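Novice: below: sequence and its predicted model.
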Amino acid sequence: MDYKYIRSSVNNHCQEIAIDRPAVFNALNFEVLEELKAAFDQAAQAETVRCVVLTGGGGAFCSGQDLKAVGTDLDGIPFKEIIRKYYNPLIIQMRNLSKPIICKLNGAAVGAGCSLALATDVIIASKEAYLAEMFAHIGLVMDAGSNYFLPKRVGYPLAFELATTGRKVYAEEAERLGLVNKAIEHSALDETVAQYVEVYVNASGSAIGMIKEMLRKSNGMSLEEVLEMEAVYQEKAGSHQDFKEGVTSFLEKRKPRFYK
C-alpha cells in the first residue's frame, strides 16, 4: 500500500512505521490515523513480521492532534465521533497486536502523540525527547488511552500532576518515573532499538504474543483468576512447536531457531 503521511518498511522481520509530517512535527490528521491503522493491519497479517517499531520522521515523534484538521468551527467539533472513529480503533488494535511494538521516541511526544507512545510495549527514548500531556492547556482532557496507560505506569498522584500541569517530562526523568524503559544518547537511539529488535525477531513469537495478551487481560483480575489463566496459557504454550525447539536447543547447547 502507498502511504502519503507515514512511511512503512519491513527489514529482517521487523516493520518500522514512521509518522512523516515533519513540517508540523508529525501532527495527527485523520489521514495519518487511517494510514497508521492500515500499517498495523499489515503487521498483524504478515507472518514474516515479528516486531514493530513506531517512530516519527524528522526531529519529533508526534505533536498530537493537528488542530487545523478539525476545522475552525470550535462549537461544532464532533469530539465523540472523532475519538470513536479514528483514535479508539487504533489504540485497541495496537494493544491487541500479538507482536511487540517498540516506540523509538526520537523527539517530542505531546498530547495524543504521548498517548500513542504509551500504547506501545517498550519505549526507548532519546535523551532529547520528552512526553507531555498538554490537553488541559487548551481546555481538553486526555484521550487516546492516556487515562488508562498513564496511571498504570506512574500511579494516580503523578498521573494527576502530569495530566493537569502538562509539563514536559524529558527522557531521563521519564526513565526514573517508569514512563519509558530506557533513556539514551540520541546518537545511540537507532543502535539501541536495533538491539531490542534483534531480541524480539529471534524470540518465540508465540510466547511473546501470549505474554502480551496475558498482561493485558490480568488488569482487573483477581489472583485466583490470574493463576487459572496462567494454567490455561501454559498448556497452550507447551503444545506449540516453539517449546519443543526451546528445550531441544537448550539440551543441544545452541541458540533456538524459533518458528518464523
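Specialist: Cool, the structure landed. Numbers count the residues shown, from 1 in each chain.
Novice: hey, let's count contacts and neighbours off CA atoms from now on
Specialist: OK.
Novice: in the stretch 1-150 of the chain, which spans are strands?
Specialist: 6-11, 14-19, 51-56, 101-105, 109-110, 122-126, 130-132 (DSSP state E, counting those that start in this stretch).
Novice: so the first one versus strand 14-19, what angle?
Specialist: Going by axes from the mean of the first three to the mean of the last three CA atoms, to 10 degrees, strand 6-11 is angled at 170 degrees with respect to strand 14-19.
Novice: give the buried residues for strand 6-11.
Specialist: Across strand 6-11, burial judged by 16 or more other CA atoms under 10 Å covers 6-8.
Novice: number of nearby residues for A231?
Specialist: By the criterion of other CA atoms under 10 Å, A231 has 11 neighbours.
Novice: surely it forms part of a strand?
Specialist: No - looking at A231 with DSSP: H, G, I helix; E, B strand; the rest coil, it is helix, so not inside a strand.
Novice: just give me the residue right at the centre of this protein.
Specialist: The residue lying closest to the centre of the chain (CA atoms, centre = their mean) is T120, at 1.6 Å.
Novice: show me where the stretch 51-200 of the chain has its helices.
Specialist: Along the stretch 51-200 of the chain, the stretches classed as helices by DSSP state H, counting those that start in this stretch are 79-82, 88-96, 112-118, 146-154, 156-165, 171-177, 189-201.
Novice: let's bring in a second one:
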Amino acid sequence: MTDYVLCEKNEATLVITINRPERRNAFDLEVREELARAIYQARDDDTVKAVIITGTQGVFCAGGDLKSLSATKRPIYKDRERIRLLHTWFQELVNLEKPVIAAVDGPAFGAGFNLALACDFILGTPSARFCAVFGRIGLVPDLGGFFLLPRIVGLQRAKELVFTAREVSAEEAHALGILFQIVPAQSLLQEALTLAARFHTASTEALGMSKNILNRSFNLDQSTLAELESHAQALALHTEYHDQAVSRFLEKQPLQFTWPKDSGQSGGRS
C-alpha cells in the first residue's frame, strides 16, 4: 500500500486511515484503490474482529477530487463504468460481516459522507460536518448515497439533504441519527477503539449474519426474512462460540460478551 491509506492493527481492530491531507483526504483514484485493498484485507483476515475508518488532520474525507475529474473528459460509458467499479468493493464495505466504525472529524462531504454512512456506527467530534454536496455541481449522489441515506434519516429528510446540498452540523447529525455519538476531538480515535474493542469478544459469525440480514430488511417481506432468520439461527446454533457460551451459562460463569451498562444509550454524548 501507499501512504495515502494507512492500515494498522490495534489488537483485533483494523484501523484504516485516509492520509492525503494536502487534498483534504479527497476521494481520488489512489485513495479509492487503496481503500478497496484495505476493505478486502479486513474481510479476509480472520483475526480482525472490528474495523475503524478515519481521516487525518481534522478531515474525514472532503469528497471527490474535482481537479482530476475535470482534467480529462472521458467517453460517457467510461464514466458509467468508473462508478460501477466502485461498487465492486464498496458493497463489500457496506456488507462486511464485522462491525465497522467511522471516526469523523471535520468534513465528510460527498463520497466522504456516503463512506461514513456505509459504516455501522459513526462517532464524530463537535467539528464534524456532513454534506450531500453533489447538487452544488450538478451531480447526483454516488457511492451508495441513494441506498444509505434514506435508510438512516428517512425518505423526506434524505430528499431535503440531497436537494439543498446543505451542511449538517454534528448536533443536527446526532439528532437525525447519522451520528451515533459526539465525542471530544482529542479522544476521537480512542473512543472509536474502545467501541470497537467491545466487539472483540462477541461472536463474529452471529454479528455478521445479523448485519447481513438487517441490511436486507428494508427490501424483503416478512416471510423471506423469516427464512433468512431460520437459516442464520441454525448456523449460529452449531458454532463453537455458542457451545462455549452455553457451557459458561450452565456452569454459572460470566459470559464472554457483555455490554457495559453505562454504554447502552443509543448515540449519547460523552
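Specialist: Noted; the coordinates are in hand. The structure presented is a predicted model; accordingly, all values stated were derived computationally and were not measured.
Novice: TM value for the aligned chains?
Specialist: Once superposed, the chains reach a TM-score of 0.93 (TM-score structural alignment, normalised by the length of structure 1), with 256 aligned residues with a CA RMSD of 1.8 Å.
Novice: re earlier: of all the strands of the stretch 1-150 of structure 1, which lies closest to K68 of structure 1?
Specialist: Closest of the strands of the stretch 1-150 of structure 1 to K68 of structure 1 is strand 109-110, at 16.0 Å (criterion: CA to CA).
Novice: what packs against the closest one?
Specialist: strand 130-132 (3 or more CA pairs under 8 Å, 6 or more residues apart in numbering; DSSP states H and E).
Novice: by contact count, what packs against the strand it packs on?
Specialist: Using 3+ CA pairs under 8 Å, 6+ apart, strand 130-132 of structure 1 sits against strand 109-110, strand 169-170, helix 171-177.
Novice: run through who's touching it.
Specialist: Strand 130-132 of structure 1 has contacts (CA atoms under 8 Å, 6 or more residues apart in numbering) with 107-111, 114, 162, 166-171, 174.
Novice: mean per-residue distance, that strand versus structure 2.
Specialist: By mean CA distance after the TM-score superposition for structure 1, the fitted strand 130-132 of structure 1 averages 0.7 Å away from its aligned residues in structure 2.
Novice: try stretch 230-238 of structure 1
Specialist: So stretch 230-238 of structure 1 averages 1.0 Å relative to structure 2 (mean CA distance after the TM-score superposition for structure 1).
Novice: what residues are up against A27 of structure 1?
Specialist: Contacts of A27 of structure 1 (CA under 8 Å, 6+ apart): 21, 62-66, 113.
Novice: now, which of the residues you listed sits nearest K80 of structure 1?
Specialist: Nearest member of the contacts of A27 of structure 1 to K80 of structure 1, counting by CA to CA, is Q65, at 14.3 Å.
Novice: who touches the closest residue to the closest one other than its chain neighbours in this structure?
Specialist: Excluding its sequence neighbours, the residue lying closest to Q65 of structure 1 (CA to CA, 6 or more residues apart in numbering) is L28, at 4.6 Å. Going by CA under 8 Å, 6+ apart, L28 of structure 1 touches 62-66, 113.
Novice: at 7 Å what do you get?
Specialist: Counting by CA atoms under 7 Å, 6 or more residues apart in numbering, L28 of structure 1 touches 64-66.
Novice: measure the residue nearest to H240 of structure 1 when sequence neighbours are not counted to K236 of structure 1 for me?
Specialist: Nearest residue to H240 of structure 1 in three dimensions, chain neighbours excluded: S206, at 7.7 Å (CA to CA, 6+ apart). Per CA to CA, to the nearest Å, S206 of structure 1 is found 10 Å from K236 of structure 1.
Novice: of the two, who's got more company?
Specialist: Neighbour count, other CA under 10 Å: between S206 of structure 1 and K236, S206 has more, with 19 against 13.
Novice: how far away is the more buried one from F40 of structure 1?
Specialist: Distance from S206 of structure 1 to F40 of structure 1, by CA to CA: 18 Å.
Novice: likewise for A112 of structure 1?
Specialist: On the measure of CA to CA, A112 of structure 1 and F40 of structure 1 end up 17 Å apart.
Novice: so which of these two has more stuff around it?
Specialist: A112 (26 against 21).
Novice: surely the more buried one meets A144?
Specialist: Yes - using CA atoms under 7 Å, A112 of structure 1 makes contact with A144 at a distance of 6.1 Å.
Novice: ok so, going back, considering the contacts of L28 of structure 1, which possesses the most neighbours?
Specialist: Counting by other CA under 10 Å, top hit in the contacts of L28 of structure 1: G64 with 25 neighbours.
Novice: on that earlier part again, among the helices of the stretch 51-200 of structure 1, which is nearest I138 of structure 1?
Specialist: Comparing the helices of the stretch 51-200 of structure 1 under CA to CA, the one sitting nearest is helix 156-165, at 11.1 Å.
Novice: if I look at F40 of structure 1, how far off is H240 of structure 1?
Specialist: Taken as CA to CA, the span from F40 of structure 1 to H240 of structure 1 is 25 Å.
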